[in-house]
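>>> Sharing a model prediction with you, sequence too.
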Amino acid sequence: MALKPEPTAPLHSVQHALRVMETVSRHGGGVTDVQIARETGLPVGHLAPLLRMLCREGYVTQVADGAYMVGEALVRLGAGGPERQAAIEHKLQQTLTALRDSIGAAIYLSRYIDGEIRITQYADGPRTPKVNEWVDFKSAAHAMAAGKCMLTQLDHNGRRDHLSRHKIVRLTSHTTTSERVLFNKLDSHPASVPVLDLQEYAVGTVCAAVPITAGQAVGSLALSLPLAHAHRLRQAAHTLNREAAPVLLSLAI
């Protein structure tokens, strides 16, 4: 599977967060924010929101004297074998649930695995119903926000390979059915802007997705809203993009 060059801007905070966690891990007795800034080269002003996020996610904890130490979530993810995988899935589910509640939308984590789109985890609820899978998601990448988001991460040949196995078909009157038009849209889409689905997969549903790329793994974080809440879509997508770092961080550790 060939990938497009990885976008640089949106996910730098994850790289910085990994550097912070590495620094904290080296200091078993705790380390101050000043020392963390010195060792990572990050300004204290930039470091503060990172530390707040890491504390909120349980990767780092602040003790009585103000120093920072390794948190329980990072300890659990440091385990090996099945325990590690279970810890990752549990942490991701917690994060997806928190996003569902803060954004007020169903949230989905999707991965591109062995040439297929798979929704690996999701968080929905009575007030945030998930999309009705009336057509197999694997066959609908051209219409779904999550699918289009992952197609943007593949190069031209990768997209052609996918669509040779999953033909473009009309699902609603809003579905793009021309491969040329679809590829032009994917190529011109800014990497830092969420991909939208405005009733392209299902009438009555709108969606947004942002890329979640860890190493060579292609993925997306997406949300869905009923059409009655379409006026909230762009703000919800902006929040999803801003809050995607903890999801990527769980996958990158």
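Alright, I've got the coordinates.
>>> C-alpha from now on. contacts and neighbour counts both.
Noted.
>>> Is the spatially most central residue of the chain in a helix, a strand, or coil?
Residue closest to the mean C-alpha point of the chain, counted by CA atoms, centre = their mean, is Leu221 at 3.6 Å. Assigned state for Leu221: strand (three-state reduction, DSSP: H, G, I helix; E, B strand; the rest coil).
>>> so what's it closest to, chain neighbours aside?
Excluding its sequence neighbours, the residue lying closest to Leu221 (CA to CA, 6 or more residues apart in numbering) is Leu109, at 4.8 Å.
>>> Am I right that the one you found is in a strand?
Yes. Counting by three-state DSSP, Leu109 is located in a strand.
>>> Hmm, it is touching Ile117, no?
No. Leu109 is beyond contact range of Ile117, at 10.6 Å (criterion: CA atoms under 8 Å).
>>> that older thread, the residue nearest to the centre of the chain and Glu179, how far apart?
Here the criterion is CA to CA, to the nearest Å. By it, Leu221 lies 24 Å from Glu179.
>>> now do Leu163
9 Å.
>>> Could I get the buried residue list for the longest helix seen in the chain?
Assignment by DSSP state H gives helix 81-103 as the longest helix of the chain. Neighbour-count burial for helix 81-103 flags 87-89, 91-93, 95-97, 99-101, 103 (criterion: 16 or more other CA atoms under 10 Å).
>>> one more structure, for comparison:
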Amino acid sequence: MGAQDGPTLITSVQRALRLLEAVSAHENGAPAKQLARETELPLGTAYHLLRTLVHDGYVRKLGDGGFVLGDRLNSLHAAGNAQTLLSRVRPALAALRDELAGAVYLTLYEEGEIRVAEIVDGPRTPRVDLWVGFEDAGHATALGKSVLRELDEEGRREYLSRHHLADLTPRTITSLPELLRRIESPPLAPAVTDLEEYALGTVCVAVPVYRGDTLGSVGVSLPAERRTQLQEVRDRLVPLAIRVTRNLSLTI
């Protein structure tokens, strides 16, 4: 039975993809009979596959019986575009990783949260153990503080009103006035640092980037004993951020 299931499954996938292509050709929707005719599928098979696609959100059935592409497929398209943009900046991030011997991170501020979009590390440049999600640690990471620094005062306070300043290490800044003071006047501006505030034994420096109107940050983490090199890292990050912003903002 296993040998028969493979070809049958492949055929079903091929038919479903043909139906999706046919649906996408009709902006205002098309009925099942028309889609079956265009894809040269038996009407019963077309109905069955369309019901499955509707159930999974890839296709949506209109009130008049026509079928159009569903929100889930649109989400996949958006995700594909985002991956294409990220692929444009990975080589630059990887080159910086190799040059500075440190893991490189890219974050984006989306839907009110600071989220990791990409990490470029390696056997000799391991990433920081993200034991607390960035959504809950924006105040303790250079990447998060870089985003907060770029927000206007209202946006910054709105974010901080929704996020507790958790005490992650003995060095974490948990005083809101002190955090705001350090964000507004960092010694390595426009870079912001994390001096073992997220994880003991690790320091990080980050600068802002943009994807169109979406704010983000790019940063490098290093062992704490390399703290004296943060100025050098900052000087390499600033021009890199300009290239990353340019590539992330290109129209696909």
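Good, I have the coordinates. Given the structure is predicted, the values throughout are model-derived calculations rather than measurements.
>>> Can you calculate the TM-score here?
TM-score of the superposed chains, computed with TM-score structural alignment, normalised by the length of structure 2, equals 0.64; 174 aligned residues with a CA RMSD of 2.1 Å.
>>> circling back to that earlier point, how near is the alignment partner in structure 2 of the residue nearest to Leu221 of structure 1 to Leu222 of structure 2?
The alignment partner of Leu109 of structure 1 in structure 2, by TM-score structural alignment, is Leu106. From Leu106 of structure 2 across to Leu222 of structure 2, the span is 15 Å (CA to CA).
>>> try Ala46 of structure 2
Computed as CA to CA, the Ala46 of structure 2 to Leu222 of structure 2 distance reads 56 Å.
>>> count of neighbours near the equivalent of Gln216 of structure 1 over in structure 2?
Mapped onto structure 2 by TM-score structural alignment, Gln216 of structure 1 lines up with Asp213. Neighbour count of Asp213 of structure 2, defined by other CA atoms under 10 Å: 7.
>>> could you pull out the helices for the stretch 101-250 of structure 2?
142-150, 153-161, 176-184, 230-248 (DSSP state H, counting those that start in this stretch).
>>> residue in structure 2 matching His90 of structure 1?
Matched across to structure 2, His90 of structure 1 falls on Ser87, judged by TM-score structural alignment.
>>> Just the endpoints, please. Distance across stretch 159-174 of structure 1?
Note: stretch 159-174 of structure 1 ends 21 Å apart using CA to CA.
>>> ditto for stretch 183-195 of structure 1
OK, stretch 183-195 of structure 1 end separation, CA to CA: 13 Å.
>>> With stretch 238-252 of structure 1 instead?
First-to-last distance for stretch 238-252 of structure 1 - CA to CA - comes to 22 Å.
>>> Can you list the residue ranges for strands in the stretch 1-150 of structure 2?
Ranges of strands in the stretch 1-150 of structure 2, per DSSP state E, counting those that start in this stretch, are 59-61, 67-69, 103-110, 113-120.
>>> what's the mean deviation for the longest helix of structure 1 versus structure 2?
Following the fit onto structure 2, the mean deviation recorded for helix 81-103 of structure 1 is 2.7 Å by mean CA distance after the TM-score superposition for structure 1.
>>> Count the neighbours of the nearest residue to His139 of structure 2 once chain neighbours are set aside for me.
Once flanking residues are discounted, His139 of structure 2 sits nearest to Lys145: 5.8 Å by CA to CA, 6+ apart. Other residues lying near Lys145 of structure 2 total 30 when counted by other CA under 10 Å.
>>> which ones are touching the residue opposite Lys145 of structure 2 in structure 1 once aligned?
Under the alignment (TM-score structural alignment), Lys145 of structure 2 maps onto Lys148 of structure 1. Residues counted as contacts of Lys148 of structure 1 (CA atoms under 8 Å, 6 or more residues apart in numbering) are Ala141, His142, Leu186, Val195.
>>> same deal with Ser110 of structure 1?
Each residue near Ser110 of structure 1 by CA under 8 Å, 6+ apart is listed here: Ile117, Arg118, Ile119, Thr120, Gln121, Ala146, Gly219, Ser220, Leu221, Ala222.
>>> at 7 Å instead, please
For Ser110 of structure 1, the contacting residues are Ile117, Arg118, Ile119, Thr120, Gly219, Ser220, Leu221, by CA atoms under 7 Å, 6 or more residues apart in numbering.
>>> Show me which of those are buried.
Among those, the ones that count as buried (16+ other CA under 10 Å) are Ile117, Arg118, Ile119, Gly219, Ser220, Leu221.
>>> Which position in structure 2 pairs with the second one?
By TM-score structural alignment, Arg118 of structure 1 lines up with Arg115 in structure 2.
>>> hmm, back to that, any chance of the contacts of Lys148 of structure 1 in TSV, with neighbour count and distance to Arg26 of structure 1 too?
Below are the contacts of Lys148 of structure 1 laid out as TSV (neighbours: other CA atoms under 10 Å; distance: CA to CA, whole Å):
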residue	neighbour count	distance to Arg26 of structure 1
Ala141	23	43
His142	32	46
Leu186	20	42
Val195	26	39
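>>> Skip the chain neighbours and tell me the closest residue to Val70 of structure 1.
Val60 (4.7 Å).
>>> Repeat that for Thr95 of structure 1.
Val247 is the one closest to Thr95 of structure 1 (CA to CA, 6+ apart), at 6.8 Å.
>>> Show me what that neighbour aligns to in structure 2.
So, by TM-score structural alignment, Val247 of structure 1 is matched to Val244.
>>> again, but for Ser178 of structure 1
So Ser178 of structure 1 corresponds to Ser175, using TM-score structural alignment.
>>> Nearest residue to its match in space, please, no chain neighbours.
Counting by CA to CA, 6+ apart, the residue nearest Ser175 of structure 2 is Leu165, at 7.6 Å.
>>> Quick one: neighbours of that neighbour, just the number.
So Leu165 of structure 2, with other CA under 10 Å, has 19 neighbours.
>>> Surely it and Thr172 touch.
No. In this structure Leu165 of structure 2 lies outside contact range of Thr172 using CA atoms under 7 Å: 8.5 Å.
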